[in-house]
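Novice: Take this sequence and fold it.
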Amino acid sequence: MAKPNKKGPTKTVDIFCAGCKAQLYKYRKGGKGALVKCFKERIVKDFTVEPATCPQCNKVFARDTLVRGAPAYKMIGGKVTMK
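Specialist: Okay, the predicted model is just below:
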């Protein structure tokens, strides 16, 4: 399978924790669908201290994985929101 485009889309979204509304990432997202995964190379700004853990409430919101050969975070349903 093909790797995701490194430059990626130009549209950025803000990703927040669903529980405490703390900002987690600024991410270059492609498409109109729900946020299922975040490719690490597309994260513009990372506000987390520990990987895939909310800095305020310390809840794990994603799992570290490989998608199409590229490192990514797979989001756990209902743990994050985006604007």
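Novice: can we go C-alpha only for contacts and neighbour counts from here?
Specialist: Fine.
Novice: wait, what's in contact with the most centrally placed residue in the chain?
Specialist: Nearest to the mean C-alpha position of the chain, by Cα atoms, centre = their mean, lies Cys38 at 3.7 Å. By Cα atoms under 8 Å, 6 or more residues apart in numbering, the residues touching Cys38 are Tyr27, Ala72, Tyr73, Lys74, Met75.
Novice: Next, the second sequence, to be compared with the first:
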Amino acid sequence: MAKPNKKGPTKTVDVLCAGCKTQLFKYRKGGKGALVKCFKERITKDFTNEPCICPQCKVQFARDTLVRGTPAYKMIGGKVTAK
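Specialist: Below is the predicted model:
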């Protein structure tokens, strides 16, 4: 399978915890669909202390995985919102 585009999109979205509305990261997202996965190389600013754990409410919002051979966070449904 093809790897994600290195340069990536220029539009950034704020990824927030759905429970406590804490900002988790700024992410360069492409397309109009829902946020299903976040490629680590596209995260511009990370506000988390531990990977995949919300710093305020300590809820796990994603799983660390490989997607198309590239490190990514696979989002758990209903745990995050993109704004």
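Novice: what's Lys11 of the first structure in contact with, if anything?
Specialist: Going by Cα under 8 Å, 6+ apart, the list of residues near Lys11 of the first structure reads Arg28, Lys29, Gly30.
Novice: Among the contacts of Cys38 of the first structure, which one is most surrounded by other residues?
Specialist: Tyr27 (23 neighbours; other Cα atoms under 10 Å).
Novice: how big is the offset of the helix or strand harbouring that one relative to the second structure?
Specialist: Assigned by DSSP states H and E, Tyr27 of the first structure belongs to strand 23-28. Superposed on the second structure, strand 23-28 of the first structure shows a mean distance of 0.2 Å to its aligned residues (mean Cα distance after the TM-score superposition for the first structure).
Novice: which helices and strands sit right next to that strand?
Specialist: On a contact count with 3 or more Cα pairs under 8 Å, 6 or more residues apart in numbering; DSSP states H and E, strand 23-28 of the first structure meets strand 12-17, strand 43-46.
Novice: Include mean neighbour count when you put these into CSV, please.
Specialist: Below are these laid out as CSV (neighbours: other Cα atoms under 10 Å):
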stretch, mean neighbour count
strand 12-17, 18
strand 43-46, 14
